[in-house]
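Peer 1: A predicted structure for the sequence below; I have some questions about it.
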Amino acid sequence: MADSRASAASAGFAEGVPCWLEAQLSDVEAGKRFYGELFGWTFEAAHATSTWAYSEGLAVAALVPKRDGRMPTVWTVHFATHDAAGTVRRIREAGGQVITTPVPVGPYGTMALAADPEGAVFGLWEGAEHAGFERRYEPGTFCRVELYSRDPEAVAPFYEDVPLGGLGEEGAGTPGAAADDVGTEDFGRSAVRDVFAAEMPPHFLVHFAVEDCETVLGTVIGLGGRIQVAPFDTSYGVVAVVTDNQGASFAVLQR
């Protein structure tokens, strides 16, 4: 496993692409049971209180305890940056909010937490020994993240100034977009009202690949989770939105 980790870290990720996921949970042990059963993940303690999840021996995500019970229970996507301090500066200049300034995470890299002008929260990761995902696009691993915003056109200039995954491109990842449009692979941008109730706040929704959406939904319910949005068709596959047994929302995607 050590060799594969070193190989992935040396390869790195392009600027602005999704490179890592973290779930902030009240009960990490309960999270390990839920996601271990759902996706077949195994787990290993990593830096401080962080627990890394593995799929077939390769790192795919992290589960971390909430530092404050008032914090939301969420999945957070991290975008790769080659200069965390510079990206944070551009976020502020573009009208975004910096929640956590860049901070070293042991020998693994540097992280920061920010939000766009509408309040959608995301992470930044400047990798060192740990570049990010060692496995993705396979069943039970990251395959896409969608930005749900109040007004996709209004927020687009922010992502032009702070390029994350092509989200500033017109039409990026919108439902029905052609397969070769910007954003239809790793990332996309949609209006909240396209899928959720109008009062849902802007947010990034992490998608995990699955082979059979209906089967996975049955497992989610059996594990104490719930279906938030029933399966619906998109240009990139069948998607359903669920919450785990602690309330963290995520999507499952059957290509």
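Peer 2: Nice, I can see it.
Peer 1: from here on, contacts and neighbour counts on C-alpha atoms
Peer 2: OK.
Peer 1: how about the nearest residue to Met111, chain neighbours excluded?
Peer 2: Trp125 (4.7 Å; CA to CA, 6 or more residues apart in numbering).
Peer 1: contact partners for the one you found?
Peer 2: The contact partners of Trp125, by CA atoms under 8 Å, 6 or more residues apart in numbering, come to Cys19, Trp20, His78, Phe79, Ala80, Thr81, Ala84, Gly109, Thr110, Met111, Ala112.
Peer 1: how close does it sit to Pro104?
Peer 2: Trp125 sits at a distance of 10 Å from Pro104 (criterion: CA to CA, to the nearest Å).
Peer 1: overlap in contacts of those two?
Peer 2: Between them, Trp125 and Pro104 share the contacting residues Thr110, Met111, judged by CA under 8 Å, 6+ apart.
Peer 1: list the contacts of stretch 71-80.
Peer 2: Against stretch 71-80 from outside (CA under 8 Å, 6+ apart): 13-26, 66, 121-127, 145, 164-165, 204-206, 246-250.
Peer 1: among the contacts of Trp125, which are in strands?
Peer 2: Cross-referencing the contacts of Trp125 against strands under DSSP state E gives Cys19, Trp20, His78, Phe79, Ala80, Gly109, Thr110, Met111, Ala112.
Peer 1: contacting residues around the first one?
Peer 2: Just to be clear, that refers to Cys19. Applying CA under 8 Å, 6+ apart, the residues near Cys19 are Phe13, Val77, His78, Phe79, Ala80, Trp125, Ala131, Gly132, Phe133.
Peer 1: closest one of these to Ser55?
Peer 2: Of all those, Ser55 sits closest to Phe133, with 10.4 Å by CA to CA.
Peer 1: and the closest one, that's in a helix?
Peer 2: No: read with DSSP: H, G, I helix; E, B strand; the rest coil, Phe133 is coil and lies in no helix.
Peer 1: I'd say it and Ala59 touch.
Peer 2: Yes: counting by CA atoms under 8 Å, Phe133 does reach Ala59; the two are 5.9 Å apart.
Peer 1: and here's the other structure:
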Amino acid sequence: MAEYEEGAPCWVDAMFTDVEGAKSFYAEVLGWTFGESAGAYGAYTQAYSDGKAVAAVVPPMPGAEAPSQWCLYFASRDAAATAERIKAAGGTLLMGPMQIGSFGSMAIAKEPSGAVFGVWQPGDHQGFEKTGEPGSYAWAEVFTRDPAKADGFLAQVFPYETRRMGTGDDPETAGMDFTVFTLGAAGNPVLGRMRMGEEFPPQIPSYVQVYFAVPDCDEAVATARRLGGTLHFGPMDSPFGRFAAVTDQQGAAFAVIDMSTTVGEMPQMSDT
């Protein structure tokens, strides 16, 4: 498995009060199977798609009260050094950095506008064993009401270049405030940033939206709703695929996208 570049999304996990309920939900919506829980690591349980590790679920730590939510981890060659950059850029460390046995080192942090994310320095556990295919991670976006804070922070912590979507005369993206973060000389897109508008209730904080690939967006949405999930947006066609934003039955937000069903021309992009 290829090593993930510094700043590339490399893993996702989520904390659930009802882990068995979460496993049943995602088994039906995304087709996941689950391994044995690791008792030495808080009953951390990996999810698999076609036998390849794609995510993990875990119960809350004793005494902890936190909402169910997906956490996206970014690859780091040195979690301690990344943690220092996070603090220097105005972010907040919520946990770590800490060594997780031989698996690697992690930290959990919050960027200045409020979105929570993770940092992962790989050891035995490199990260996703499958991406961009049904049942696995496909994409992620930071949703924030303060784009300047989020953009400045991310570019200080990770070696990103930025491009802006919707500039020029593109009517499809007129008025959209969306930035794409890229890595490497080839400008590989790894993360999006969307400004939250008035359509988002004020009590919803900044967050990272994780997209999972599915073979049929509408079918995945129907299954999620049948199992107690809630549809918040879509399904909607786009040049990137047909997608929808949902929450599971425990309130964890995520999106599903069928990347084989694309409609329209790719939007214009420009350097910022």
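Peer 2: In hand now; what should we look at? Quick caveat: nothing in here was measured; it's all calculated off a predicted structure.
Peer 1: before we move on, back to that, mind listing which of the contacts of stretch 71-80 of the first structure are in strands?
Peer 2: Short answer: the contacts of stretch 71-80 of the first structure in strands (DSSP E) are 18-25, 121-127, 145, 204-206, 249-250.
Peer 1: what's around Val119 of the second structure, how many residues?
Peer 2: If you count neighbours by other CA atoms under 10 Å, Val119 of the second structure ends up with 30.
Peer 1: returning to what we had before: what subset of the ones in strands among the contacts of Trp125 of the first structure is buried?
Peer 2: Cys19, Trp20, His78, Phe79, Ala80, Gly109, Thr110, Met111, Ala112 (16 or more other CA atoms under 10 Å).
Peer 1: Ser149 of the first structure - how many residues pack around it?
Peer 2: Around Ser149 of the first structure there are 25 residues (other CA under 10 Å).
Peer 1: how about it, what's its match in the second structure?
Peer 2: Alignment note (TM-score structural alignment): Ser149 of the first structure maps to Thr144 of the second structure.
Peer 1: can you tell me which residues contact the residue lying closest to that match once chain neighbours are set aside?
Peer 2: Nearest non-adjacent residue to Thr144 of the second structure, counting by CA to CA, 6+ apart: Ser206, 4.6 Å away. By CA under 8 Å, 6+ apart, the contact set of Ser206 of the second structure is Ser113, Gly114, Ala115, Val142, Phe143, Thr144, Arg145.
Peer 1: 10 Å instead?
Peer 2: 110-116, 142-146, 150, 195-196 (CA atoms under 10 Å, 6 or more residues apart in numbering).
Peer 1: and the gap between the residue nearest to Asn188 of the second structure when sequence neighbours are not counted and Met176 of the second structure?
Peer 2: Of all residues beyond its chain neighbours, the one nearest Asn188 of the second structure is Thr182 (5.0 Å), with distances taken as CA to CA, 6+ apart. Distance of Thr182 of the second structure to Met176 of the second structure, given as CA to CA: 19 Å.
Peer 1: kindly report the same for Lys110 of the second structure.
Peer 2: Distance from Lys110 of the second structure to Met176 of the second structure, by CA to CA: 24 Å.
Peer 1: with neighbour numbers in mind, choose between these two.
Peer 2: For Lys110 of the second structure versus Met176, the count of surrounding residues by other CA under 10 Å is larger for Lys110: 20 against 15.
Peer 1: counterpart of Glu5 of the second structure in the first structure?
Peer 2: In the first structure, Glu5 of the second structure lands on Ala14 (TM-score structural alignment).
Peer 1: tally of neighbours for that match?
Peer 2: Around Ala14 of the first structure there are 13 residues (other CA under 10 Å).
Peer 1: wait, it sits on Gly132?
Peer 2: No: counting by CA atoms under 10 Å, Ala14 of the first structure stays clear of Gly132, with 11.2 Å between them.
Peer 1: check the gap between the most centrally placed residue in the second structure and Glu65 of the second structure for me.
Peer 2: Nearest residue to the geometric centre of the second structure (CA atoms, centre = their mean): Val210, 3.3 Å. Going from Val210 of the second structure to Glu65 of the second structure by CA to CA gives 22 Å.
Peer 1: next one: Arg164 of the second structure
Peer 2: 37 Å.
Peer 1: in this structure Val206 of the first structure contacts Thr243, no?
Peer 2: No: Val206 of the first structure is beyond contact range of Thr243, at 11.4 Å (criterion: CA under 10 Å).
Peer 1: quick one: common contacting residues for the two?
Peer 2: With CA under 10 Å, 6+ apart, Val206 of the first structure and Thr243 have common neighbours Val74, Ser249, Phe250, Ala251.
Peer 1: would you check which pair of the residues you listed lies furthest apart?
Peer 2: That would be Val74 and Ala251, which, of these, are the farthest apart (CA to CA) at 12.1 Å.
Peer 1: overlap in contacts of these two?
Peer 2: Going by CA under 10 Å, 6+ apart, residues that sit against Val74 of the first structure and also against Ala251 are Leu205, Val206, Thr243.
Peer 1: what number of residues lie near Gly35 of the second structure?
Peer 2: Around Gly35 of the second structure there are 13 residues (other CA under 10 Å).
Peer 1: likewise Gly247 of the first structure?
Peer 2: Gly247 of the first structure: 16 neighbours (other CA under 10 Å).
Peer 1: on the three-state scheme, Ala8 of the first structure is what?
Peer 2: Per three-state DSSP, Ala8 of the first structure ends up helix.
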